[in-house]
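S.K.: prediction below, plus the sequence it came from.
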Amino acid sequence: MKGRNMTRWRDPAKDPRQEPKSQLITAEGHARLKGILDHLSRVKRPELSAKVGEAAALGDRSENADYTYNKKELNRVIARIRYLTKRLDELQVVDRLPADTNKVYFGAFVTLEDEQGEELEIRIVGHDETRSDLRWISVDAPLAKALIGKSLDDEATVAAPAGQTTYVITAIQYRTPKPS
């Protein structure tokens, strides 16, 4: 069975997938994950179970594409439910502002200016709520690590694919978290 269920061995000490994820999450992110879990548990799983049951009742399962597809989809949903249940138990919800709102900490909206004078606004959030379209970056990201603890007008240098980039912090904002 060459290739099936086989993966390439990776040194755990050097594998970036093995790096521990931050256990922090915003109240909004926690509520969103709970909503996804609730939808999967109450809507998606029963719907797929019914489809699998209907397809199984038709007879020969080995040649039944509906059965095969829906069974795989049901297994994927069940795995996602297990992952979310475990992950939600591990997470620590950050539901208050930091003591010093003049410095960059978890949950901050930070406006940066690069060496060419272009502005970039990012938000530092937990690993499970990163969104590139909104420029929400993980607290574990190199840029976030370079910014944590910095104040207004401080410089942060981060390694980028084109070399090192230096940013100047031009604004730091926090929005009052909504309780979950």
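M.R.: Right, received. Where do you want to start?

S.K.: going forward, measure contacts and count neighbours with C-alpha atoms only.
M.R.: OK.

S.K.: OK, contacts around the residue positioned nearest the centre of the chain?
M.R.: Central residue of the chain (Cα atoms, centre = their mean): residue 128, 2.2 Å from the mean position. Residues in contact with residue 128, defined by Cα atoms under 8 Å, 6 or more residues apart in numbering, are 25, 29.

S.K.: change it to 7 Å
M.R.: The contact partners of residue 128, by Cα atoms under 7 Å, 6 or more residues apart in numbering, come to none.

S.K.: I'd guess it is in a strand, am I close?
M.R.: No - secondary structure of residue 128 (DSSP: H, G, I helix; E, B strand; the rest coil): helix, not part of a strand.

S.K.: starting from residue 21, give me the distance back to it.
M.R.: Noted for residue 128: a distance of 9 Å to residue 21, by Cα to Cα, to the nearest Å.

S.K.: can you check residue 104 too?
M.R.: 20 Å.

S.K.: between these two, which one's more packed in?
M.R.: residue 104 (26 against 13; other Cα atoms under 10 Å).

S.K.: what helices and strands are in contact with the helix or strand where residue 137 lies?
M.R.: Assigned by DSSP states H and E, residue 137 falls within strand 136-138. For strand 136-138, the elements it packs on are strand 119-125, judged by 3 or more Cα pairs under 7 Å, 6 or more residues apart in numbering; DSSP states H and E.

S.K.: second structure for comparison follows:
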Amino acid sequence: MNQQVKNDQDDDEDFGAPPIPAGSKNYMTPQGHQRMKNELLHLIDVERPEVVQIVSWAASNGDRSENGDYIYGKRRLRQIDGRIRFLTKRLDMAEVVDPSAHHGSDQIFFGATVRYETQSGEAFTVTITGIDEIDPLNGKISWISPVARALTKAREGDAVMLKTPGGLEELVVLEVRYPAPMV
């Protein structure tokens, strides 16, 4: 049987998430933090116990080498455990930043929803979120993305320069919004 030797770094899969830049904090919105926390609790309280039960049942059926339920269950258990380690690590490093603190401001900081226009006249709306909250198809970009870095600290009406593979591009900030504070 061919077994691979794993080191501790192999256990910390990135699950598609970009690494947090060295020396930076893992900024997150309260909603993003809560989503990750809910996922972690669901994995610990629901999914993992279900898979453990299936693996125990499958192991009791005898020969494990050709037992699909056992083999798949053990693989799924490793995936769940890896995800639990990843979420725990990211949540431990999290710095929760409430964007509503800037409600009413026209300057761009973490958590801002920004509408901007490119030189070609295309308008885009993005929300600057944490690394673990990105969803580009829905306009959620990471605070470390080139667009977010170019926009940060600008104000409505400002023009900023974005370095792209095709050269410098000017972006004009049309609108800056923040969520209203929770009462």
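M.R.: Yep, it's here. From a predicted model like this one, the values you see are computed outputs, not experimental measurements.

S.K.: what's the match for the residue nearest to the centre of the first structure in the second structure?
M.R.: Counting by TM-score structural alignment, residue 128 of the first structure corresponds to residue 132 in the second structure.

S.K.: ditto for residue 32 of the first structure
M.R.: Using TM-score structural alignment, residue 32 of the first structure sits opposite residue 35 in the second structure.

S.K.: what do you get for residue 51 of the first structure?
M.R.: By TM-score structural alignment, residue 51 of the first structure lines up with residue 54.

S.K.: what about that match, which SS state?
M.R.: Residue 54 of the second structure - assigned by three-state DSSP - is helix.

S.K.: which residues touch it?
M.R.: Contacts of residue 54 of the second structure by Cα under 7 Å, 6+ apart are residue 73.

S.K.: ok, so what distance separates it from residue 164 of the second structure?
M.R.: 50 Å.

S.K.: top strand in the first structure by residue count?
M.R.: strand 163-173 (DSSP state E).

S.K.: and the contacts of it?
M.R.: 102, 104, 108-115, 152-159.

S.K.: change it to 6 Å
M.R.: 108-114, 152-158 (Cα atoms under 6 Å, 6 or more residues apart in numbering).

S.K.: for stretch 19-34 of the second structure, same thing?
M.R.: Under Cα under 6 Å, 6+ apart, the answer for stretch 19-34 of the second structure is 93, 94, 95, 96, 97, 98, 130, 133.

S.K.: among those residues, which are in strands?
M.R.: Those of the contacts of stretch 19-34 of the second structure lying in strands (DSSP E): 94, 95, 96.

S.K.: TSV for those, including neighbour count and distance to residue 65 of the second structure?
M.R.: TSV is the format used below for these (neighbours: other Cα atoms under 10 Å; distance: Cα to Cα, whole Å):
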residue	neighbour count	distance to residue 65 of the second structure
94	17	41
95	16	45
96	18	46
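
S.K.: turn those residues into CSV, including distance to residue 125 of the second structure.
M.R.: Formatted as CSV, those follow (distance: Cα to Cα, whole Å):
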residue, distance to residue 125 of the second structure
94, 25
95, 25
96, 23
